[in-house]
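Trainee: no letters, just coordinates:
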């Protein structure tokens, strides 16, 4: 097998040499390259390189799939060859011009939420762990009952499970300021203002234990614990307001005057205009999602399970982050996760069938790790490297996802968190649901595997 250095050299050569590279960056699984002339890329040669699990154009970038961990090392070797093109920020600006307005908007939404996801994942794991430790069956193993758990211990677990959602607007406003060119700490403070204890708590208002403050007799003002859209738009507009004043305030006064003006304008706008309006929008979106998830006879699972990975191909699946946050915030659980998990697992099952059936050593070397990657929750290698390349395996994976999603919906599975699926996702079901969760995954994988093995792939 070639070394990472050799692979980097082969990649640069196959995409038309260093002179054809405009910029290089990477994400969790893919090397992202912007080129001056896409016709100079030898795509067949790229796909024959060791460790390459697929390649495709998306949003103006040529994206080569290497997989988690490997892509970091290849990126370093490419940089060591002196191939860097423009900076990452310039690449983002250039890429931002590519694609439809909808694709650009969703990509920006993703840029805001991706840095926040790790803490939400951790929170989901804490919720799952608390669910495991407070189960009557688990406690009985140690001769304990639910009444044996001290109030102090429960308080400690609340700190672990509630903090990220209580201060979610601060995280969202911080990240939005960062993405749109503002000062992140100003965004963070603005977000904290939205959940100030001086305001009526959003959850207390929703439960009827507190009343909103009414300004001018008709504008309801509350805290925005757990809300996303008010913080997102406050950050978006706030960053632009900050940049406007930074160009006009004298440098000697900038440190004092600009943050003062930005926070004053934005908290006023957020509490009296953006907040009340966007809170209604959030509730409308949430009600719409719930309406789909409550379709009878498992239809929600069937529909979402089938179409989820098609949406992943378009690259606009980051919008689901917002939906899952809303579900967790409003329901206290996430019924969307187990359906999506089935869709992801099924694509892994289809790739695994190709790996088992093919006689090609190179395809086996690609399909086996791609299926493992899907079982760990990342489907891009399986989709772009194997299933979509041969067509039918992808369709069989969609069918497996629909059947698994249908089962997850019928069984009413409820995740305690978000953003992790399949094998890592078991941590979100460490309660009485764990066996049902495993069954859903096994069914999704088995259906996709059998259909692909029998009808979806031939060695031709």
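Mentor: Yep, that arrived. Being a predicted model, the structure only gives us computed values, none of them experimental.
Trainee: make it CA atoms for all contacts and neighbour counts henceforth
Mentor: Will do.
Trainee: residue 49: which element?
Mentor: Taking DSSP states H and E as the definition, one finds residue 49 inside no helix or strand.
Trainee: quick check: it vs residue 4, distance?
Mentor: Taken as Cα to Cα, to the nearest Å, the spacing of residue 49 relative to residue 4 amounts to 11 Å.
Trainee: check residue 96 too.
Mentor: Residue 96 is 30 Å from residue 4, by Cα to Cα.
Trainee: before we move on, what about residue 153?
Mentor: If you measure residue 153 against residue 4 using Cα to Cα, the figure is 49 Å.
Trainee: of those two, who's got more company?
Mentor: Between residue 153 and residue 4, counted using other Cα atoms under 10 Å, residue 4 has the larger neighbour count: 19 against 9.
Trainee: one more to weigh against that first structure:
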């Protein structure tokens, strides 16, 4: 039955994005189906957002359809299979016309919010097309495919910790420890592989160079007056080594005769990049990694409340600017060093502030049925850490509620940071989930119960503060009056439940 539902979702999406002939690439991350499209104008946005399974759409370097955790991993293969079958049956299909379905007119207020959200997203996309932000996006593309394994291994590590603490099933504890730690012990190889793939090199050569970092034999190598340690430099070293390998490989492709390319290019790439990695990158990346871990720990240990307040309050704007992608290697480095990242639970409070703000908008606009319908449909995803429908559909287009949502995130982050400063660190063993979905991945320097309690109280602080700030300061009186009467008499059509989340 579940497969039928996922297949039906894929079948409903495919014609609305212009059919298989309009799809050039298919991929997915934690929550989104990411499509490369030939002609953006063939997408029927309103009909797509009206599908029950679709939580929203976001347009970035690819067209991204938000389906939610778990669902997207099941819909993607069904979508790919249907697209392949359609291409096989119709080698040269006529593209679907880009006309909206009958009766697709939006209710006034939600429609205006959708337009505002679309305009804001378009302007933000243009601002994000800078070299630095495009580079950060490519860095994110390296790490995003690793997130499912990080989550799975993180949850297994948490389960293993519970069994160890309670002395239950001691025979299985070593097995679970091996399963949980295996991926992390080799994560540098996967980072090297993905880096070479993202930057136009041969993926296996990037992985081969990065594998040097985790090889036990590096302990026999001396660099900068000391023996290297297996894993020294971690993911940052692997990233640098693979980038260097790509540069060397491309140089070889240009200068090595074709007859010798198959022998010379891979040999020179691995040899030169490997030597530089051993006698330079591993040591330097190790120093940087150590500094990152020390800095994060010092920041929250000495200025936890203030640091948490700033981080929680600024995270939503960082997401808007695309700068949050720079944090992915930092999270991964902290997980490598300590087993968890202390930054993610603090940053997750931004989502709590967003949920609280949405609840306040719902309470303040009792007559605006279209906005209330949108909020009701988007809130479950918001509680699980999927914030795009609420951000681009409600708070950001309204203006002030976005600011008050940030206030909620700031107070939630400050709460978690304060307890870190007092000695109770709350961390996450993997990146990706937030909100309630982060609970299975929590870990800290105290028993799990204390960590869960700190995070839960932080969420409550974010919810309550975001609600109160938005309820009392989220609307100017004229705007509140207009929004509360604009479509009071209009029925809230079911197709509109995801309307405001726009690309």
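Mentor: On my side now, so go ahead. Source: prediction; values computed, not measured.
Trainee: TM-score of the superposed pair?
Mentor: The TM-score (TM-score structural alignment, normalised by the length of structure 1) is 0.76; 416 aligned residues with a Cα RMSD of 4.0 Å.
Trainee: now do the SS call for residue 317 of structure 1.
Mentor: Per DSSP: H, G, I helix; E, B strand; the rest coil, the local secondary structure of residue 317 of structure 1 is coil.
Trainee: which position in structure 2 aligns with it?
Mentor: The pairwise alignment with structure 2 assigns residue 317 of structure 1 to residue 324, based on TM-score structural alignment.
Trainee: check which helix or strand the nearest residue to its match once chain neighbours are set aside maps to.
Mentor: Beyond its immediate neighbours in the sequence, the residue positioned closest to residue 324 of structure 2 (Cα to Cα, 6 or more residues apart in numbering) is residue 318, lying 5.3 Å away. Secondary structure assigned from DSSP H and E places residue 318 of structure 2 in helix 282-321.
Trainee: and that helix, what does it pack against?
Mentor: Using 3 or more Cα pairs under 8 Å, 6 or more residues apart in numbering; DSSP states H and E as the contact criterion, the neighbours of helix 282-321 of structure 2 among helices and strands are helix 108-127, helix 234-255, helix 327-338, helix 343-347, helix 349-364, helix 400-421.
Trainee: what's the mean deviation for that helix versus structure 1?
Mentor: When structure 1 is superposed, helix 282-321 of structure 2 averages 2.0 Å from its matched positions, counting by mean Cα distance after the TM-score superposition for structure 1.
Trainee: which of the helices and strands packed on helix 282-321 of structure 2 sits closest to residue 181 of structure 2?
Mentor: Residue 181 of structure 2 lies closest, by Cα to Cα, to one member of these: helix 327-338, at 10.0 Å.
Trainee: show me what the helix or strand encompassing residue 190 of structure 2 is packed up against.
Mentor: Counting by DSSP H and E, the secondary-structure element that holds residue 190 of structure 2 is helix 187-198. Contacts of helix 187-198 of structure 2 with other secondary structure elements, assessed using 3+ Cα pairs under 8 Å, 6+ apart, are made with helix 131-143, helix 203-214, helix 234-255.
Trainee: tell me the contacts of residue 426 of structure 1?
Mentor: With Cα atoms under 8 Å, 6 or more residues apart in numbering as the criterion, the residues that contact residue 426 of structure 1 are 434, 437, 438.
Trainee: only the buried members of the residues you listed: can you turn that into a ChimeraX selection?
Mentor: Filtering those down to the buried ones (16 or more other Cα atoms under 10 Å) takes a single ChimeraX command:
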select :437,438
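Trainee: quick check: the counterpart of residue 243 of structure 1 in structure 2 vs residue 266 of structure 2, distance?
Mentor: Residue mapping for residue 243 of structure 1 onto structure 2 gives residue 250, with TM-score structural alignment as the criterion. Here the criterion is Cα to Cα. By it, residue 250 of structure 2 lies 11 Å from residue 266 of structure 2.
Trainee: residue 67 of structure 2: which of the helices and strands packed on helix 187-198 of structure 2 is closest?
Mentor: Using Cα to Cα as the criterion, the shortest distance between residue 67 of structure 2 and those is 18.9 Å, found for helix 131-143.
Trainee: counterpart of the closest one in structure 1, which residues?
Mentor: Helix 131-143 of structure 2 covers residues 101-113 of structure 1 once aligned (TM-score structural alignment).
Trainee: what does that stretch contact?
Mentor: Outside of stretch 101-113 of structure 1, the residues that reach it under the criterion Cα under 8 Å, 6+ apart are 96, 97, 98, 172, 175, 176, 179, 315, 316, 318, 319, 321.
Trainee: could you find the closest non-adjacent residue to the second one?
Mentor: Nearest-residue entry for residue 97 of structure 1: residue 104, 7.6 Å, with adjacent residues in sequence omitted and distances by Cα to Cα, 6+ apart.
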